[in-house]
Structure formats: C-alpha cells, structure tokens
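**Q** What follows is a predicted protein model with its sequence.
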Amino acid sequence: MMISMYRVSSRDVYANLALEHWIWKNMDFNRRKIILFWRNSPTVVIGRHQNPWLECKVNTPGVQLARRQSGGGTVYHDAENLNITVFTNQQGYCRRNNLGLTCQALKDKWGLDLSVNKKDDIILNGHWKVSGSSSRLTRDKAYHHYTLLIHTNLEALSSALMSDMADRITSTSATASIKSPVRNLSSVCTEITCEEACEAVAYYFNNKTLGKVETISPQDEDQFPGILQLTEEQKDYEWLFGKTPPFVVRHSFIVVQDQVSITVKSYIEVQKGMIKEAAFTTDSSVIPLYMLASLQHTVKGTRLWPSELSYTLARFIHDHNNNLSQTLCEAWFTSLFYK
C-alpha cells in the first residue's frame, strides 16, 4: 500500500483539527495510508463525548479549548508535544501496530525503554505515560491519533487539567478521563526534539526507508476546499460546549450582608451548554424569596460561560439596583467558576 506523510505547518489547534477532519471526510484510504504529524500551541483537547467543565479549567489564560471528533479522554497539547494521526481503511486499522512502530523507532534512535500497555498508552520505563491514543472508525475507513510528550510544560498541563467545578457536577453521562502519571521523553533523553522524533517515526512507517514528509498548511483553501469553514466550526460554542451531555451543578456558597454570613444552595441543570433550569434556596430571611426567584428566571437560557453569565448578572443587578443583589451575584459567580 502506498504511504503519504505530511507535516503540518500550523500551530492553530482549530485549523489542525479541521485539517484532520477534512482528510478523513475527503480522501480514500483503500490504496493509500496517510500519516499526519502536527503540533499545537497550548490547548486542552477534550474527547467528542466529554464535559469540558468536568475535565479542565475552561477559561485558562493562554490555553485554548478544543473538542476533537474522536472519543476518549482529555489531553494537553503544546508545541513540544508531537501528535501523530494514522489514516487507513478499516482493514488496515491497528493501533498496537502504530504504537509498536513508534516505540521501536524511538528505541532504536535513542535507546528509550518504551512499551505499550493494555489501554494503548505508550509507557516510559515501565511506569510513566508519554502517549495517549484515540480513534475513529466507520465501515470503510479509520484513523488513530496519539500524542508524544517530548518536552511539554508539565506544570501547565497539570494546572489546565484541574477543573474547579468537577466536585460539584452530578448526573452526567459524559466520558470521564482517567488520570495517569506522565513524564516527558526529554526527562531521560535531553537531546530528543519533536522534529527528530517526527523523522524517526516517519522512517519506520516508511519501512525503514527515507521517505518525503511534505509540509502542508491547513489554511490552504485551494488544496483543501472548505477547510476555512471547517476551522470556524471547530471554534463554535455549539461544538465546543453545546455537544456536552446534560449535567447538573450543585453547590453552596456564602453571601455576606451587613456582616452576616448567609448560606445559599445553588442547583443548575445544563443542556447543550446552556442553563436550562436553576434553583436558589436559603434558610435565611435576609435574602428575599422574590430576589432568588428572579435570579432563577434571569439566568435560564444563558450559556454557562463566564463572560456571558457575567453580562446576564449585570442586567439582574441593574434591574434590582441594590447592594444585596450585587453581593448575591458576585458570590454565586465566583463560587461557580473559581474555588
């Protein structure tokens, strides 16, 4: 079978995922296997059936959020993580073969102790995860994509994948990630780079012969008609958040009014990334019931996103025009998005 290998010039996760999807939709893999090597700027990438609020900090400065077409768990990408996608027909699909070739390439080049576990993770020195996999299959085609932690910022990875809302989310059918201890390949081999890892893996995929790895751009509308529209769709709230399975957020927060601490219980139902139902209750008479009922009504239909919810709450504060409404909204908003 013919093999074509491509290196993507972009570091834009939305453009790169759009390119991956374009190739999947438009190319025939019955006579040709395609290998795609790509990297992104700092990004949390969630699986198709995951809940971003459960998996990560959804509004981390300098870190983008993306949802991929395949299932599986959440991963963190930056420019020092190498992504590899292997496109084949259904008969040629074999995750363990792809991972085995990758391990052998890195072993032969740098003497690394790598193995593939039962979950199709690549493991360094028998313990540390350096690669996670996900796939998409249909009746006639398939792709398998996986990561390689070369010299990723692991502190940023750990911070970005720590959700402030996870312990308050209930009643969800979303796929949950399984956390594993991770390490960079550069921790045991300081000279390894993404570029050299790409070349080593490409050499093995090409049956240990030097093959051309062509550089392509996902912004090339002439080469990939419709790619720019696909890129915009990757950024859309309806895709990023609206595809999240329904869930409930329950928690309590404290409102301080006239030096009195008041506990308020919050309950919100979220569907398609929007607040469908809300309820606020308290045993205190300091906060009038009509104000809580008004807040419930006001937030319904709002996207569960800091900037949009902040705008909705600003209208509520303006309508009620008193210190208590502002204190109530600020306490709820802060407790909801920030521990």
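**A** Received, thanks. For clarity, every value in this text was computed on a predicted model and none was experimentally measured.
**Q** Going by C-alpha atoms from here, please, whenever you check contacts or count neighbours.
**A** OK.
**Q** In contact with the most centrally placed residue in the chain, which residues?
**A** The chain has Val45 as the residue nearest its centroid, 2.0 Å off, counting by CA atoms, centre = their mean. Applying CA atoms under 8 Å, 6 or more residues apart in numbering to Val45 gives the contacts 65-68, 74-77.
**Q** let's see it at 6 Å
**A** Neighbouring residues of Val45 by CA atoms under 6 Å, 6 or more residues apart in numbering: 66-67, 74-75.
**Q** And what about Ile254, helix, strand or coil?
**A** strand (DSSP: H, G, I helix; E, B strand; the rest coil).
**Q** returning to that earlier point: excluding sequence neighbours, find me the nearest residue to the residue nearest to the centre of the chain.
**A** In this structure, Val45 finds its nearest non-sequential neighbour in Ala66, 4.8 Å apart by CA to CA, 6 or more residues apart in numbering.
**Q** what about the one you found, is that helix, strand or coil?
**A** strand.
**Q** Next one: it relative to Glu155, how far apart?
**A** Ala66 is 20 Å from Glu155, where distance means CA to CA, to the nearest Å.
**Q** Neighbour count: those two, which is higher?
**A** Ala66 (22 against 8; other CA atoms under 10 Å).
**Q** what's stretch 65-77 in contact with?
**A** By CA under 6 Å, 6+ apart, stretch 65-77 touches 42-48, 134-136, 157, 177, 240.
**Q** Please compare the first structure with the one that follows:
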Amino acid sequence: MRRENMNYIIWAESNDPRYNLAVEAHLQTLVKEGDVILYLWQNEHTVVIGKNQNILKECRARLLEEEGGYVARRTTGGGAVYQDMGNVCFTFLASPEMYDLKRQSGIIADACGFYGIETQASGRNDILTKEGLKFSGNAYSKTASCNVQHGTLMVDVDKERMTRYLTPSKEKMKAKGVDSVRSRVCNLRDLNQEITTQGIMEQMAESFQKEYGTAQILKLSREDQEKIRQIYESYCSWEWVYGQSPACEIIHQKRFGWGEVEIQMHLENLVIKEIKVYTDALDIGLPQAIEKAFRGRRYDLSDAATDAAEGESAIERQKQVKEVIDWIAEIS
C-alpha cells in the first residue's frame, strides 16, 4: 500500500505472543525508505526465548503450558524473559538510514522521565534504573530494508511467577545454546506507583512523536492479516518453539519399586536420537524395551510415546515401561 507519512504507530490487538511476533515479522516487510514505525504490544502469561536457546535449559515450559501460559521463540538473540500484562513490549522498525539506537533509546528514557524515573544504558542490551536495577532488555535484527530494535519494559510484572517459570529443572544436562544471564530486576511501579502499562505506552507514543514528528496510526489490511496468519501458524508449531533447540545430552535418574533406572539421552531438535538405559531391575530385557519405547520420539512425548509400551509381551515388563514413560512425560 502507498503511504505518504513516514512515521507510524501501531497498537497490538492481541495478547498472544506468537501472533504479536508474527505481526512484528510482517511489519518488517512493510518498511520503506525513510520509514520509522513504533509497535506497542503486550503478551499474556508468557515465556519468550531467544532464537538460539535450548528451551529445556531456560524455562519450565510444560508447567507454564499446563497453567494456561504460552511459550514462544523469537527470531532475535538474547535470553529468556517472562512477560505478563504488567509488561510492555516495544519495537522500533526503521529503514537503515533512519535507524538510530541513540534516538530510539532516548524515547524510552523520555517516557520513563515523565514519571520521574532516571535511566541508564548497560551495554547494548539492557536499560537500568539509576540504582542499577534492570527493567528493560533489548534485542536486535536487520534485513536489507529494515532494522529492528525490540524490548520489554517491566512495569508491574509478577516476579514470583517469573522466578517460577524461569527456573528449569535441575536435571543433569550438557547442552548447547545461549544461556540467559540472570540480572537483578525491578518493576517501574516500585519507583512510582502512578505508572501503568497503558500510561507508559501512551508516553512512548508521545515521546516518539516528539522525536520524529506527527505519526499516523498504522492499520493492517486484510492482505496483511492473511500474511500474518501464515507466520503465526509457523510460530505456533512444535518444530519452531521446541524443535529449534540445539542438541543436548540429558540424564534422568529415579528409583522405582522394582529397581533404579538411569536414562542417558542424546537429543537433536528435542527428538531422542540416542538413548541408553541402566537399571538394577531383575528383568534383563527391560533396558532394551525402554530404549525401544523412546528412541525417535519427541522428548516431551507429545507424539504419543505411550503406544510403544503396548508391544511388550510380558505384562510386568509392559507395566514397568509404562511407569518410565509416565515419569519422563511428567518431568520433561
């Protein structure tokens, strides 16, 4: 679509992180020479991990999903973050000649300054309070026609939930992937009780226009919506959210009533490629039966691994294999 004004603001209409990230991806294709877009959005009850992270190392994904939350993978680097409706996400999308990290960061500082909060940059990725507490993390990407800076603003995030979901299980694991760096964080409402998510978004929009001039509200066409839907579907897929995880080795141990089991797995894209089972159980054929049940399956057993136990002829062995399957399904 042909546009005259080069400054735009778009407000998200969804709180689904996968949809919001799909909108962001599509917006990158709309940026023309001289354009600057501010995209403001919120995600509900979500963990977002970086493109190159191993989901097993970063969060308790199964617990989050069982409790009605979302797990999403973004296309930029950086660490895992917990987001809820007490958090604000922002994205600056600009043509290469208009992209200016100093100007963009100044908009954030100006919006916070409206509430009397002084900020400081920490490296390239974080924004801190003057006391040194992190409230914003940023990540970046670029194409030939569009540069992107996106980040978060912790306004009133549930920090107990954040700790709960970003504390993965203590299984023995050797894994590739970029680890998140844990920082001391704070909510902006800890510094000024008058600040709200809606208020800070409105101030971001006002500061954006102070910096770049009057902006139009960007409306998406039906054609845009269809392209976003296609991206959204790919962002919802198991292959993207889980299957992009780097290879890893993981060890599980547990004592059952019939014996102790140690399982060593080699995972590639969270699929069990190799498995070795050790046990002191009396049934000498049990390790091979367990290995057969798991090999080639998704680690979270979302591809119905319980069927594998049905092929075992011995009733007792079948029961034991099923116990192991249920155990791994519970902790994965």
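**A** Received the coordinates, thanks. As the structure is a prediction and not an experimental result, all values here were calculated from the model.
**Q** And the residue nearest to Val45 of structure 1, what's its match in structure 2?
**A** With TM-score structural alignment as the criterion, Ala66 of structure 1 lines up with Ala72 in structure 2.
**Q** The residue nearest to Val45 of structure 1 and Gly273 of structure 1, how far apart?
**A** 14 Å.
**Q** same check, this time on Gln257 of structure 1
**A** 32 Å.
**Q** Equivalent analysis for Ser180 of structure 1, please.
**A** Ser180 of structure 1 is 28 Å from Gly273 of structure 1, by CA to CA.
**Q** Which one's more surrounded, these two?
**A** Under the neighbour definition other CA under 10 Å, Ser180 of structure 1 and Gly273 were set side by side, and Gly273 has more, 26 against 12.
**Q** what lines up against that one once you look at structure 2?
**A** Aligning on TM-score structural alignment places Gly273 of structure 1 opposite Leu270 in structure 2.
**Q** how about its match, what does it touch?
**A** 243, 298-299.
**Q** now do Ile9 of structure 2
**A** 37-39, 217-218.
**Q** Can you flag which of those belong to helices?
**A** Secondary structure from DSSP state H places none of those in helices.
**Q** Nearest to Glu262 of structure 2 among those residues?
**A** Of all these, Glu262 of structure 2 sits closest to Tyr39, with 48.6 Å by CA to CA.
**Q** Structure 1: which residue goes with that closest one?
**A** In structure 1, Tyr39 of structure 2 lands on Leu36 (TM-score structural alignment).
**Q** Over to Glu58 of structure 2?
**A** In structure 1, Glu58 of structure 2 lands on Glu55 (TM-score structural alignment).
**Q** Please identify the helix or strand for His318 of structure 1.
**A** In this structure, His318 of structure 1 sits in helix 306-320 according to DSSP states H and E.
**Q** go on, Glu223 of structure 2?
**A** helix 222-236.
**Q** Just the buried residues of that helix, please?
**A** 228-229, 231-232, 235-236 (16 or more other CA atoms under 10 Å).
**Q** How about stretch 254-265 of structure 2?
**A** 261-265.
**Q** From these, pick the one nearest Gly151 of structure 2.
**A** Met265 (35.3 Å).
**Q** That closest one belongs to a strand, doesn't it?
**A** Yes. Applying three-state DSSP, one finds Met265 of structure 2 inside a strand.
**Q** for the stretch 151-300 of structure 1, what spans make up the helices?
**A** Along the stretch 151-300 of structure 1, the stretches classed as helices by DSSP state H, counting those that start in this stretch are 154-160, 194-205, 227-235, 237-240, 289-299.
**Q** most tightly surrounded among these?
**A** helix 194-205 (a mean of 20; mean count of other CA atoms under 10 Å).
**Q** Next, the mean deviation of it compared to structure 2.
**A** With mean CA distance after the TM-score superposition for structure 1, helix 194-205 of structure 1 departs from structure 2 by a mean of 1.3 Å once superposed.
**Q** start and end residues in structure 2 for that helix, please.
**A** By TM-score structural alignment, helix 194-205 of structure 1 lines up with residues 197-208 in structure 2.
**Q** cool, and stretch 148-160 of structure 1?
**A** Stretch 148-160 of structure 1 corresponds to residues 153-165 in structure 2, going by TM-score structural alignment.
**Q** Now do the end-to-end distance for the matching stretch.
**A** Note: stretch 153-165 of structure 2 ends 19 Å apart using CA to CA.
**Q** now do stretch 132-150 of structure 2
**A** 21 Å.
**Q** Check stretch 8-17 of structure 2 too.
**A** Start-to-end, stretch 8-17 of structure 2 (CA to CA) is 21 Å.
**Q** Same check on stretch 82-98 of structure 1?
**A** OK, stretch 82-98 of structure 1 end separation, CA to CA: 14 Å.
**Q** Flag every buried residue along stretch 313-332 of structure 2.
**A** 317-318, 320-322, 324-325, 328-329.
**Q** and these, which of them are in helices?
**A** 317-318, 320-322, 324-325, 328-329.
**Q** Assign the counterpart of Leu93 of structure 2 in structure 1 to one of the three secondary structure states.
**A** When structure 1 is aligned by TM-score structural alignment, Leu93 of structure 2 is paired with Phe87. What three-state DSSP gives for Phe87 of structure 1 is strand.
**Q** OK, contacts around the nearest residue to Phe87 of structure 1 once chain neighbours are set aside?
**A** Residue nearest to Phe87 of structure 1 in three dimensions, not counting chain neighbours: Tyr143, with 4.3 Å by CA to CA, 6+ apart. Taking CA under 6 Å, 6+ apart as the criterion, Tyr143 of structure 1 is in contact with 86-87, 135-136.
**Q** do that again at 10 Å, thanks
**A** Tyr143 of structure 1 sits next to 20, 24, 29, 33-35, 70, 85-90, 92-95, 134-137 when contact means CA atoms under 10 Å, 6 or more residues apart in numbering.
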